[in-house]
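> Pasted the sequence and its predicted model underneath.
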Amino acid sequence: MRAIVWYGGSDLRIEDIPKPKLRNERHVVLRVKFCGICGSELQAYKGCSTRRVPPLVMGHEFSGEVVETGSDVKEIEIGDRVAVNPIISCGRCLACLRGRQNLCLDMKLIGMHMPGAFAEYVSVPAENCVKLPSEVDFEEGALAEPLANALHAVNRARPSIGDSVAILGPGPIGLSIMLLVQTIGVESVTVIGRSEDRLKIAEKFGANEVISIKNEKELMRIGEEVFDMVFEAAGSWQAVKTAIKFVKKGGRIIIVGLSHLKPMEDIGLMSITTKELDVLGSYGYTAFEFQKAVRLLSRLPMKEMITHIFPLSRAKDAFELLSQRKEPVLKVLLELDNGL
């Protein structure tokens, strides 16, 4: 089969590798349909992250069709259309027993610790497969993973109807957070970011206000201590510092973006103390949240976030587009099953 093998930095190669076999009798083999490119994979491509070790077939935001099942698999059948939760947990540690599989002591991620879905086929545990509702197509199914990340962040934050909410970073996860807090009934949502095109999408999705960080006059107009809750979804320490500035005393900051850019002491620990802020991390999602995200796909305009779809053979072009952003881009999918 063909796969996109990452050899470190921007070195991506299309190679013929053996088709995966069932790892055990509780696994299934999928024909991958679509796989999204995550910001963490882009960071690996740009040489900014060491969390993945080459050579590696990346890809963890994916949907596919079941083509083979192990003898002990009863809940999934050949031909089923599924989205895959890429978090593989041990099921035995205290975190797993508490339903917090994202904090498993022996957590593995498909596409990081084992071959992922930047390939025509992939072998995964049956229990990680969630059947797609009939009204959800494969493209939308590949968006279940970023939506689950957003859902976990919102569940951690526990927003109330009367809260004023700001979201820093209008990427796929930031925009998904916006859509989710709106479903709860939060009426005051401000989205702040750098990309004018992404801010326009936030406005289209119903943000009460969108502000470009390039517009210093607008940022000054906001003032300080104006939001009850701020989601940091940009993945930068500067965004964390901005969140501390904008959140009210006694407010809550939820850090969703992953950053390797600045040391911890730069973010303003004194303000966290003197303003008595609740600063929460949000990492991944639970198995239940992934299942719920799949059910939510048909209720949210997630598909409108997809701006580009590339065939497997043009994976390099897809990564370069995201890296250079020479044209408006939000969510990029790779189509693995079109023969190109």
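That came through, no problem.

> switch to C-alpha atoms for all contacts and neighbour counts from now on
Noted.

> Now do the residue nearest the centre of the chain against F319, distance only.
Nearest to the geometric centre of the chain sits P146, at 3.0 Å (CA atoms, centre = their mean). Distance, P146 to F319, using CA to CA, to the nearest Å: 18 Å.

> same check, this time on K108
As judged by CA to CA, K108 and F319 stand 24 Å apart.

> Tell me if I'm right that Q101 and R92 touch.
No. Look at Q101 against R92 with CA atoms under 8 Å: they stay out of range, at 9.9 Å.

> Who has more neighbours out of these two?
Higher neighbour count among Q101 and R92: Q101, with 25 against 13, using other CA atoms under 10 Å.

> Settle it for me: which of K108 and F319 has more neighbours?
F319 (20 against 16).

> ok, structure two:
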Amino acid sequence: MLQAIMVEPGKIEFNDVPVSKVKPYQIKIKVKRIGVCGSDIHVNHGKHPYTSYPVVQGHEVSAEVVEVGSEVTNVKIGDKVTIQPQVVCGECYQCTHGLYNDCEELKVMGFQTTGMASEYFVVDASKALALPAEMSFEHGAMIEPLAVAVHAVRRAGDVTNKKILVLGGGPIGNLVAQTAKAMGAESVLISELSKYRLEVAEKCGIKTIDAKNEDILNGIIANFGNDRADVIFECIGINVTINQAINSARKGSTIVVVGVFAEMANINMGYVQDHELSLLGSAMYREEDYVKAIELVNEGLIDFDTLITHRVKFEDYAKAYALIDEQKDYAMKVMIEID
């Protein structure tokens, strides 16, 4: 089978490698779609803090089950599936208390261990979640980033009737906003510099602040009133936006950090303390987040199609990164097609 390997930042090679034998508790999948995410882009630029080379990427996937081990009961041949890409120890405090996304020995397929950028992939069946038969493979590959959003929103607690501000209108920020709205938020607002991403957010039914031309605090008050936002989600991972979140937060409110910071952040912790802000991290997801993500899609509450902007054949994998670098804001979600 063909496997795409990033041998160094910005360089992908294809190798013909054997498919692993399926063990009793495993399945073999034929990979259909791979989504490219912001963390993948960090790897391509050599800026991901926890990835070395060579590395096989691919963690946002949809696939068809083509073989099952003798002990597998949760999926069958022919099922559409997506895969949870975490590899965990199963023994640390977090793993033994249902918090495996925070495993002390966490490895993620496509970053610290082999990802699914290949024609076939053998994986433990426990990591597979069956998708509805009527769901497209493109939408199936979007369940992973949606699970990121679901987990982030859940980190804030019950958002019913809350006012929500999302900093960043990229795919994750957009999905966090859509998820908060779908889970009962009273009003949701995205702050973003890119005119195109603002237009995408509005097509998805989300109100916006043009951060390039409008003061963020003024925009918050204009939309939410003097009580400002109940919860702020930082979905970019840079100094500017985490400080915007802190400086524009209402005293006693909550900030959820979803963005991946490639560089050390410099924030005013004295302000966090004095304003009694709750500053929460959000890392990946658990199975219940995938289940909720699939449920939200089934209920017609999430718009994926507006976010998928480009499609690239598997053999042209490197073109996906070229598109993202060249078109930047206009390349929201790039899909790799393998069929």
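Everything's here; your move. These numbers were taken from a predicted model, which means no experiment stands behind them.

> Send over the TM-score of the superposed chains.
Counting by TM-score structural alignment, normalised by the length of structure 2, the TM-score of this superposition works out to 0.92. Behind it: 332 aligned residues with a CA RMSD of 1.8 Å.

> mind listing what the residue nearest to the centre of structure 1 touches?
Contacts for P146 of structure 1 (CA atoms under 8 Å, 6 or more residues apart in numbering) come out as 61, 172-173, 176.

> Tell me which stretches of the stretch 51-200 of structure 1 form helices.
Per DSSP state H, counting those that start in this stretch, the stretch 51-200 of structure 1 carries helices over the ranges 94-97, 138-141, 144-157, 172-184, 196-204.

> So which of these is nearest E68 of structure 1?
Closest to E68 of structure 1 of the helices of the stretch 51-200 of structure 1 is helix 138-141 (CA to CA; 18.2 Å).

> And that closest one against structure 2, how far off on average?
Here the mean offset of helix 138-141 of structure 1 against structure 2 after fitting is 0.7 Å, by mean CA distance after the TM-score superposition for structure 1.

> Determine the set of other helices and strands touching that helix.
Packing partners of helix 138-141 of structure 1 (3 or more CA pairs under 8 Å, 6 or more residues apart in numbering; DSSP states H and E): strand 27-36, strand 61-69, strand 81-84.

> Let's have these in JSON lines, adding mean neighbour count.
Formatted as JSON lines, those follow (neighbours: other CA atoms under 10 Å):
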{"stretch": "strand 27-36", "mean neighbour count": "26"}
{"stretch": "strand 61-69", "mean neighbour count": "24"}
{"stretch": "strand 81-84", "mean neighbour count": "27"}
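
> what's near enough to touch the counterpart of K249 of structure 1 in structure 2?
Correspondence of K249 of structure 1 to structure 2, assessed by TM-score structural alignment: K251. For K251 of structure 2, the contacting residues are 275-277, by CA under 8 Å, 6+ apart.

> Same list (the contacts of P146 of structure 1) but as a markdown table, adding distance to I88 of structure 1.
Below are the contacts of P146 of structure 1 laid out as a markdown table (distance: CA to CA, whole Å):
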| residue | distance to I88 of structure 1 |
| --- | --- |
| E61 | 14 |
| P172 | 23 |
| I173 | 21 |
| S176 | 23 |
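
> Now do the nearest residue to R81 of structure 1 once chain neighbours are set aside against L147 of structure 1, distance only.
Leaving aside its sequence neighbours, R81 of structure 1 sits nearest to E65 (CA to CA, 6 or more residues apart in numbering; 4.7 Å). Going from E65 of structure 1 to L147 of structure 1 by CA to CA gives 20 Å.

> now do I78 of structure 1
26 Å.

> Name the residue in the two with the higher neighbour count.
L147 (29 against 13).

> Counting neighbours, what do you get for L323 of structure 2?
Per other CA under 10 Å, the neighbour tally for L323 of structure 2 reads 15.
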